[in-house]
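Visitor: let me see the structure of the following:
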Amino acid sequence: MLEEQGKISRVREVKLKERIMGYSVSPARSGEMAQVQYMGATSTEDGDLHIKYLEGFPQTILSMIDEGITPADIKSMVVLISHDLNAKVYINELEVFGYVHVKAKKVDKGQALKKDDISGFERIKLGDIEFPDDHAYFCVLSLGWDKAYIFDFSPLDDQSSRKIEYDVEKFIGSYFSYLSFKTIHKISDSDWDQILKQNWFPFFSLKFSTIESIINYVRAGWDIDDLINTIEIDTLEHLQNWTPDWKKDEGLAPFVDFLERAIERHKSEDFISSTSIIYPKIEGLIRQEFIKDNPGKEGRRQNMLVEHITEKTQYTLSSLTTYIPDRFKRYLEECYFKDFIASSQNNQVSRHSVAHGASSIEQYGKKESLVGLLVFSQIAQYIKQSSNKSSNTDAASSAGS
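Guide: Here you go, the predicted structure:
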């Protein structure tokens, strides 16, 4: 795509006078040990620290370019530094491409994308720039009203022969995902505890505005159940969009038949039936995926099923997307697979309480039905996205062989 456009990024070259090691993150006197950050990223949410970083090495580079460029002029800036301190500098002319995970059912060419249309960035491509593994780098990139600063100076260390052993474009993409959806990624541990205690989760199927409302309700100490009508609208709309696609998938199709029946029962407000239908099929769907990847095993251990579906998803999709498989692992363990008290009929509806008849009829309401539909949808999307990523990887390997 870049070659077809034929645009080559303009490069400026300067020679650094001193070797950059990183940023001190702790005060120290002469002779004392200091902690140095040689790799990382900041944005305006980091306040004065972010400004201090930008006023350091980026400002030094700008002062070496006799073109009258000021910090206010910077939209994008990429600097690559070789071990002999020669630096290549790219400013503003860069075409910045974000490769995103599409959440919308369809995206047309030229369409203005909203947060609800994507779930995160896979990578960021900066014009025709390549990042050599033996070069240090830093980038100043605009994202909306924010500016991200991403850096790694480790290859300049004279005491080692360090090289960059990760995909820089993916690293930048992950940070863009974080900044784009930091409402989700900055949920505190105490707020996570409260969300799960109320048996909710920032499910992938929900609109971002609804997820923000869930988080705000928790922070205000309000009951998330008060949002149930909004959550229901989001859920049924997502299922309407995606069920036809899942039905074309050979692995998902047999489960979608049950899903459609559960949706029909939910719409008829027969929540006992919809819940009883969908909860067992969720475990069956996870188990099928486990057995597919582990032939010869039966997948009877639920902790193994949970680890497999979430870790497989995390391997193919960054935790900084809105899929957040690392967090969903805890939800499955503490909510969907929640244990029950055998002597009580007041158990929260879960896979175990449904299977063992350990919840009273009053526990089977709209919320429990919706949670089942949302969990099924989350697992189905994990499977589809993991499959898509594997297919793309296989295709790329075949093309390169």
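Visitor: CA only for contacts and neighbour counts going forward, please
Guide: Will do.
Visitor: all strands for the stretch 51-200 of the chain, in order.
Guide: Ranges of strands in the stretch 51-200 of the chain, per DSSP state E, counting those that start in this stretch, are 76-81, 86-91, 96-102, 118-126, 136-143, 146-152.
Visitor: could those strands be laid out in TSV, adding mean neighbour count?
Guide: Formatted as TSV, the strands of the stretch 51-200 of the chain follow (neighbours: other C-alpha atoms under 10 Å):
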stretch	mean neighbour count
strand 76-81	22
strand 86-91	19
strand 96-102	16
strand 118-126	22
strand 136-143	22
strand 146-152	20
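Visitor: structure for this one too, so we can compare:
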Amino acid sequence: MKFIDEKESWLNEIQTNEKISKHFSFIEKALNYHTGGDYDASIHILYPRIEAILRDDFIRANPEKEGRRQDALSEHLQTNITNHTHNISRLFPEKFSQYILTNFFKDFDVRGENSFISRNTISHGFVDSTAFTRKSSLIGFLILDQIQKYTKISTNFEMKDVQKFL
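Guide: A predicted model of the protein is given here:
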């Protein structure tokens, strides 16, 4: 698997991304659990961390707000983080934002069977143990990779915007 084979390079990208780097030790630990086959531990570390990364960037762009609403964090992907991304990339910010809202932040039924992993099923303990799979763990890393690409692009735009005023 290419992702695992190139994990050191990927971790370096995370560590050097100023908008994500403070979460590096958690991400590295989650990846070590993932590669060791402990998907339960990987998911329990990674999914809350993804929300924290989204919240950090949201608050950075909106210092007057708390960043508690998950729909606002999802919308932030499409607007503030990826404001110019669709012009230079195939990373489709609108589709990704919708995916984050409908899948990553998917709600759960307290009386029903919840056999899917989402940030909400993890934090509220409403998920069947059979859902902690390699695929669910890998999806978390793919989401994080996409966010890493967006934040890197937005940082480059911010730097260029600052440069024109110097």
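Visitor: do you know the score for how well these two fit?
Guide: Here the TM-score for the pair of chains, by TM-score structural alignment, normalised by the length of the second structure, is 0.91; 166 aligned residues with a C-alpha RMSD of 1.7 Å.
Visitor: select the longest helix from the second structure.
Guide: If each helix of the second structure is counted by residues according to DSSP state H, the longest one is helix 134-163.
Visitor: helices or strands next to that one in the packing?
Guide: helix 24-35, helix 39-61, helix 85-88 (3 or more C-alpha pairs under 8 Å, 6 or more residues apart in numbering; DSSP states H and E).
Visitor: of all those, which lies closest to residue 149 of the second structure?
Guide: Residue 149 of the second structure lies closest, by C-alpha to C-alpha, to one member of those: helix 85-88, at 9.6 Å.
Visitor: give me the mean distance between stretch 373-386 of the first structure and the second structure.
Guide: Taking mean C-alpha distance after the TM-score superposition for the first structure, the mean distance separating stretch 373-386 of the first structure from the aligned residues in the second structure is 1.0 Å.
Visitor: which residues in the second structure does that stretch align to?
Guide: Residues 141-154 of the second structure are the counterpart of stretch 373-386 of the first structure, counting by TM-score structural alignment.
Visitor: about what we covered before: nearest to residue 246 of the first structure, of the strands of the stretch 51-200 of the first structure?
Guide: strand 96-102 (15.8 Å).
Visitor: can you list contacts of that closest one?
Guide: Contact with strand 96-102 of the first structure is made by 117, 118, 119, 120, 121, 122, 123, 124, 125, 126, 127, 173, as judged by C-alpha atoms under 8 Å, 6 or more residues apart in numbering.
Visitor: just give me the match in the second structure for the second one.
Guide: Taking TM-score structural alignment as the alignment basis, one finds that residue 118 of the first structure is matched in the second structure by no residue at all.
Visitor: distance check, residue 118 of the first structure against residue 346 of the first structure.
Guide: Distance, residue 118 of the first structure to residue 346 of the first structure, using C-alpha to C-alpha, to the nearest Å: 39 Å.
Visitor: and for the third one?
Guide: The span separating residue 119 of the first structure from residue 346 of the first structure equals 37 Å under the rule C-alpha to C-alpha.
Visitor: what helix or strand does residue 338 of the first structure sit in?
Guide: Assessed by DSSP states H and E, residue 338 of the first structure sits outside every helix and strand.
Visitor: that one corresponds to which position in the second structure?
Guide: By TM-score structural alignment, residue 338 of the first structure lines up with residue 106.
Visitor: which residues touch the nearest residue to its match once chain neighbours are set aside?
Guide: Once flanking residues are discounted, residue 106 of the second structure sits nearest to residue 118: 5.7 Å by C-alpha to C-alpha, 6 or more residues apart in numbering. Neighbouring residues of residue 118 of the second structure by C-alpha under 8 Å, 6+ apart: 47, 103, 104, 105, 106, 107.
Visitor: apply 10 Å and report the result again.
Guide: 43, 47-48, 100, 102-108, 126-127, 136, 140 (C-alpha atoms under 10 Å, 6 or more residues apart in numbering).
Visitor: aligned to it, what sits in the first structure?
Guide: Aligned partner of residue 118 of the second structure by TM-score structural alignment: residue 350.
Visitor: how close does its match sit to residue 175 of the first structure?
Guide: Noted for residue 350 of the first structure: a distance of 35 Å to residue 175 of the first structure, by C-alpha to C-alpha.
Visitor: now, of the contacts of residue 118 of the second structure, which are buried?
Guide: The neighbour count (16 or more other C-alpha atoms under 10 Å) marks 43, 47, 48, 100, 104, 105, 106, 108, 126, 127, 136, 140 as buried among those.
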